[in-house]
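Q: Sharing a model prediction with you, sequence too.
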Amino acid sequence: MDHNVYLLATDPKDPCRDVIHSRDTSLRVRVFCVDEEPFDADTNEIQLYGYVKDKLYAFETVNITPEDALDIVSAIQWYAKYVHYPELEILPEDPRRDHDVAI
């Protein structure tokens, strides 16, 4: 199986605006520091969550395609290693208590 290579685009003015890019596919994942900025999930995208130390992060795809959906977890695991927190537990749901999903 091929090994994906990931790249990170950062905003030097806002450390909570990273975007993970797959070099070999169209996968892109936005990183949000949920504790420091508002985050409204896009219903057309996939969101996963995780705590880096005590801060909650949201990971949201950008224009996800079916071919890229399986690579999301490996992209987040790569990011966790990049930020020196490889023990990041990836959560499928938003763990904030007061978070309500509009239906």
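A: Perfect, thanks for sending it.

Q: can we go C-alpha only for contacts and neighbour counts from here?
A: Will do.

Q: helix or strand for the residue nearest in space to the middle of the chain, which one?
A: Centrality entry for the chain: nearest residue to the mean C-alpha point is F59, 2.0 Å, by CA atoms, centre = their mean. Secondary structure assigned from DSSP states H and E places F59 in strand 55-61.

Q: second one coming, line it up with the first:
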Amino acid sequence: MDHNVYLLATDPKNACRDVIHSRDTALKIRVFCLSEERFSPHENEIQLYGYAHSKLYAFETINIVAEDALDVVGAIQWYADYMDCPEMEILPDDPRPGQNIAM
């Protein structure tokens, strides 16, 4: 396949709660606006972060399977383009102070 096609499900009650869906795989990624809502990462999912338009976003997979893990960054890049922020840097860790303390 030359490229993946992604679809976006939006929550009409929460403009900040999007879900990115891959058309051709089982990949789903939930989007969180960290400036507007609480986020507690799930242990068995992949989380990545990025700033767009001065807001920090968290991206968390939903029921990730091994064969979809390599497509996560591509899906987030697609979403950044959708948000008209193609220069968004995708971060592996939560950049907020005190968020990456080992328990």
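A: Alright, I've got the coordinates. None of these values were measured; they are calculated from a predicted model.

Q: mean deviation (superposed) between the next helix or strand after the strand holding F59 of the first structure and the second structure, please.
A: Going down the chain from strand 55-61 of the first structure, the next helix or strand is helix 72-82, by DSSP H and E. Mean deviation of helix 72-82 of the first structure relative to the second structure after superposition (mean CA distance after the TM-score superposition for the first structure): 0.3 Å.

Q: Name the residues that touch helix 72-82 of the first structure?
A: Residues outside helix 72-82 of the first structure that contact it (CA atoms under 8 Å, 6 or more residues apart in numbering): 6, 20, 22, 27, 29, 52, 59, 61, 86-88, 90.

Q: what do you get if the cut-off is 6 Å, keeping everything else the same?
A: P86 (CA atoms under 6 Å, 6 or more residues apart in numbering).

Q: roughly how far out does it sit from the chain middle?
A: With CA atoms, centre = their mean, to the nearest Å as the basis, helix 72-82 of the first structure stands 8 Å off its chain's centre.

Q: May I see the buried residues of that helix?
A: Of all the residues in helix 72-82 of the first structure, those buried under the rule 16 or more other CA atoms under 10 Å are 72, 75-80.

Q: Let's have those in TSV, adding distance to D35 of the first structure.
A: Shown next, in TSV, are the buried residues of helix 72-82 of the first structure (distance: CA to CA, whole Å):
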residue	distance to D35 of the first structure
I72	22
A75	21
I76	18
Q77	20
W78	21
Y79	18
A80	17
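
Q: which residues touch the residue nearest to F39 of the second structure when sequence neighbours are not counted?
A: In space, and not counting its chain neighbours, F39 of the second structure is closest to F32: 7.1 Å by CA to CA, 6 or more residues apart in numbering. For F32 of the second structure, the contact set (CA under 6 Å, 6+ apart) comprises 17, 57-58.
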